[in-house]
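Visitor: just coords:
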């Protein structure tokens, strides 16, 4: 504010130095004196309504003497930023001093603006420049001279943005009537009424004899009640902001932003007229054309055809430069939808319940326990032999049959190392022993080993049940690093999205190098299902295209099979040839989402107030859940279908059975070869006395 005061003092010095040169030109003319009085009254009315930080005055040499000492004295020391322009200066491209002064006034928050320029073309070019580059605060209050050149049809768009304006029109006193005096007609733009082909201003008040005739509020709020005016609203079908559902021959439009629009229309009293841009499916939000114009939704806003825009507009510098955006009503997670790996681990079903280290521990316990059983059995067998020989002595007359007496009960189960391992393995499979072995040490070990086997088998069965009942685990891409390492092609809508990735300084710049622009999201989903693509959009929209594509595939398969297959069979058939779609769990960026207004729209401040209240009471979250409910319900049904049992999950059992058949056949062939090539060729072999053959063979061993 100190800089503003310095500008005032400097301007005052310039006024006093040039005022002497202006006296001969304005000699005998009282118009500027009356203009000063009405201007003071208008500014006082503005100062009484709200707290004013400063006043910005833009004038030329013709109206410079309006701002003399009397004017500043009546302004009660209000800071004033004075900008004096030359009559030949082109304000569509102002010089450096003028531009810096305008920026300083905008920075200091000056309101109102007083524009007194004798040349109406200069005023129009100043307004066009200030609106295009946002140098002037179009939502501030304006006081300017009435000039027909300001109301040309090419400038009608300005009066849809600058609505808090008072035009001062000077009327001379009536000739021939002595008591008549000069007076001013105060008018404004007819907002919210649309301007047709001809601009017709609306009278606000009349100033005569130092006072207002009607004493109306000069700068009344024109946006609180739009009196049922029809506002054009362009929309784009993009879940969950705008959801278009076909009903017979008509389209029903819903979604979060439609609900917000209905609330704003009720509070601000306007009627929304919804329409879609031309070739919305192709152009969508719109891109810059070679001639400098824009297509799609942004083109409708920039051309002045629409007052509001609905379509999941991101709150980013690109959109803020072209349009005005409301305060964000939500924040969306923008990420990629990626293909799931086709790796099928059904053949590993039998080993999936335990991890690698668990299986190693089980195998080691099996070998160690089997060895211990074998050691204890051999100890008891040797002990029995020792007792037998100790009792009978070295009697040589003992028959040979006595030396081959039966072994102690049950010890033959573990008498050989191979049998010991096999029976230990049998207990692990909860197969009971044919006989209880002799010896308390073996019996105690058997009991505790049975407890271990029961606990292990129960854990294995529970884990196996969960694996068979739940969907098979998927190999997915869930982080940016995994996406970069996967080397799949990435894509999304719009060159701005591609530029976002290319200009990044972290690892996602690699994604920008292989990023492709694609207009059709369902075509992108088909490419993702083939495992060669990853599509970028907000998480809710990715869920929508994933579920919709899955249901369309189900309908196609159902028609092709004449309703002979159920949904589960269709899912299996479709998943055999294509990959499932997976949404990355990591967000690339969380982007605020807003509603669009045309550039410098006067509706935005009040709409922001209502929108903030809507967000605070939780209506946006409720409407978002309503918009996504059909999609989430279909997604839950899909997961329930995946949880059913199917033949593929038993691949592991069939593989184990096949492996057993194969090994058994090899062992059978080996035994046949051994019988024919080894046993039959033995000189002691006699097929009629096999018991004598094996007895002699055991004696040799």
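Guide: Thanks, I have it. What you are looking at is a predicted structure, and each value in this text was computed from that prediction instead of being measured.
Visitor: for the rest of this, base every contact and every neighbour count on C-alpha atoms.
Guide: Fine.
Visitor: stretch 90-107: which residues count as buried?
Guide: For stretch 90-107, the neighbour count (16 or more other CA atoms under 10 Å) marks 91-92, 94, 98-99, 101-106 as buried.
Visitor: out of these, name the ones that lie in helices.
Guide: 98-99, 101-106 (DSSP state H).
Visitor: next one for the comparison:
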């Protein structure tokens, strides 16, 4: 019973298969005799699920007038109904105007060229001929011909380069573009593959249809050796003539499949049966939804907390590298979703990280890079998943020698007020306590006695003098004692605080302050793009910053120079925080460097990938899903939490070591942090000045006494 059901199912499928195949176009008798490549290309384009809106036809056949066949086949009634159902009349008119405008833009400056509804563009340099067709069915076909017969390789490359530049302009002004290349010359196809990649003719969504009569083994070599044919959204249509019966086969290169890289035949055309599919694959299949556990090359360098490498011991005792960090986990998530494994190519510099991407030896640089116009000229970027801040790090200013340590606890106005009080109060004491008659006359206070009382009480010293019994004098002295107590307590408290927690000099916190303060600003090798960006900026601050910038080999070198000299180092904020915590933090938890409050250049970051990479949509989609789910921020938080835990562990080890040393040392008090001469140099300076003043006074008194004595002797 099951066998009967299976046979019925197979019969039904075959009937549907043949029915669908019979509806595909069949060549007329005249075309069967000599199967035209343009007609065959039109058959394949008509059979694709998503119909093209614009076609760019590139051929080396100068004398052929058959490109019109491609248009006539594609725009038959079936396609007309489909396109009219998809577009309004205004949209079709707009697209026709766009293609016509692009034609004028491509050939601007050549007075011999003109754009009409159906035109021939003659006289392009070196025998290149181009034509643009804008049919009434609103399918635009731009035709570019490059004659290569009898010309050397340099001339062919020059012509093909100009043609590709023009074709790219047409592609940029249209949508859903399909590029059709017709050639039987393997050298021409190889040159096209090379220069179309350099000229960025094919976008990630652009389709490529190559029509050729090359033998299949030679075609396989082309597919394997060129990125354009193997990785891009390309299909090969191979014309053949077997036993006098013309036909063609449709081949697709699959770089990743269950059986590895392979070339698959998806359909063939026969005169009697039309176009017959032989595979479940579409003519332009999605090649990068499943990598089938293939190994993909990536590049990255340690850059915590985004990417770090840890040597781990496997179960068999071998040492394996384990990658951690937020970007590493993001790559692992993408690899799991697309079913591939990754291999990190060995690189030593950041220039090599992006150079491997530009060379297409690496699929992507799986470490964040700030999006800059200078970088976009060399490679593309994935989805911008991170907002980054480029900051600067400087050495914390040290406590310089300051003789004003005794003066700093009080403000200038307070010192002036205290001095005024010291001068006024002794006079008031003299005036208030001065008796005119009686026994109190002997207890009078002079100005010097009042000054002694005021200064002694201000310095919390005892008083030998006897005070008058009058109430007015007692009120004045009591008031002064309260004043002296408050001022003295405040002074001693601030003095203690300033000695234990001294006031450091002001430090740069903004870009303007950095430019005025630093002698040099360093960055790693990838800072060359930042240097060019600052030079081209209209900001005077950025231009001044570019004059101070210098490239250093590594970030560690730049941070070490910043810790010893009057220099600054610029990099990402999170990376600076991680580097300072790992390498420039003392055992007591204090750091040698600080990060400025104002960011130099806020921006967005993404992964570098090759220009027009066909797998970019898949990678962008997965990255967007990870960011929207909040996983990336969680991974960043986990890395910073681990860094804080490591810092606490180091601090605990330091405290335990201090305790062990203290237990084994009788003089434990020596382990406490002592005040240095830098802290209390003010009293010593004051003592030195007092000694000098006393010496000068003593010498002056001796001189005066000697002069007086000689004067008396002369009188006698």
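Guide: Yep, that arrived. In this text, all values refer to a predicted model and were calculated from it rather than measured experimentally.
Visitor: care to give me the TM-score?
Guide: The TM-score (TM-score structural alignment, normalised by the length of the first structure) is 0.70; 586 aligned residues with a CA RMSD of 4.5 Å.
Visitor: the strands in the stretch 301-450 of the first structure, which residues?
Guide: Applying DSSP state E, counting those that start in this stretch to the stretch 301-450 of the first structure gives strands spanning 308-314, 324-325, 330-339.
Visitor: possible to save those as a markdown table with distance to residue 112 of the first structure?
Guide: What follows is the strands of the stretch 301-450 of the first structure, written out as a markdown table (distance: least, CA to CA, whole Å):
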| stretch | distance to residue 112 of the first structure |
| --- | --- |
| strand 308-314 | 27 |
| strand 324-325 | 21 |
| strand 330-339 | 34 |
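Visitor: can I get the ones you listed in a markdown table with distance to residue 412 of the first structure and mean neighbour count?
Guide: Output for these, formatted as a markdown table (distance: least, CA to CA, whole Å; neighbours: other CA atoms under 10 Å):
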| stretch | distance to residue 412 of the first structure | mean neighbour count |
| --- | --- | --- |
| strand 308-314 | 79 | 25 |
| strand 324-325 | 88 | 24 |
| strand 330-339 | 58 | 22 |
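Visitor: of those strands, which is nearest residue 78 of the first structure?
Guide: Among the strands of the stretch 301-450 of the first structure, the nearest to residue 78 of the first structure by CA to CA is strand 324-325 (31.1 Å).
Visitor: so which residues make contact with that closest one?
Guide: Under the contact criterion CA atoms under 8 Å, 6 or more residues apart in numbering, strand 324-325 of the first structure has outside partners 315, 319, 594-601, 604.
Visitor: coming back round to it: and the buried residues of stretch 90-107 of the first structure, which is closest to residue 84 of the first structure?
Guide: residue 98 (8.0 Å).
Visitor: that closest one reaches residue 83, doesn't it?
Guide: Yes - under the criterion of CA atoms under 8 Å, residue 98 of the first structure makes contact with residue 83 at 6.8 Å.
Visitor: thinking again about what came up before, and the ones in helices among the buried residues of stretch 90-107 of the first structure, which is closest to residue 538 of the first structure?
Guide: residue 106 (36.1 Å).
Visitor: just give me the match in the second structure for the closest one.
Guide: In the second structure, residue 106 of the first structure lines up with residue 172, judged by TM-score structural alignment.
Visitor: and that match, how close does it get to residue 604 of the second structure?
Guide: 25 Å (CA to CA, to the nearest Å).
Visitor: ditto for residue 144 of the second structure
Guide: From residue 144 of the second structure to residue 604 of the second structure the distance is 40 Å (CA to CA).
Visitor: what about those two, which has more around it?
Guide: The neighbour comparison of residue 144 of the second structure against residue 604 (other CA atoms under 10 Å) goes to residue 144, with 24 against 17.
Visitor: that one belongs to a strand?
Guide: Yes - Residue 144 of the second structure forms part of a strand when assessed by DSSP: H, G, I helix; E, B strand; the rest coil.
Visitor: not counting sequence-adjacent ones, nearest residue to it?
Guide: Counting by CA to CA, 6 or more residues apart in numbering, residue 144 of the second structure lies nearest to residue 130, which is 4.2 Å off, once chain neighbours are set aside.
Visitor: check which helix or strand covers the residue lying closest to residue 404 of the second structure once chain neighbours are set aside.
Guide: Leaving aside its sequence neighbours, residue 404 of the second structure sits nearest to residue 682 (CA to CA, 6+ apart; 6.3 Å). Element membership of residue 682 of the second structure, judged by DSSP states H and E, is helix 681-715.
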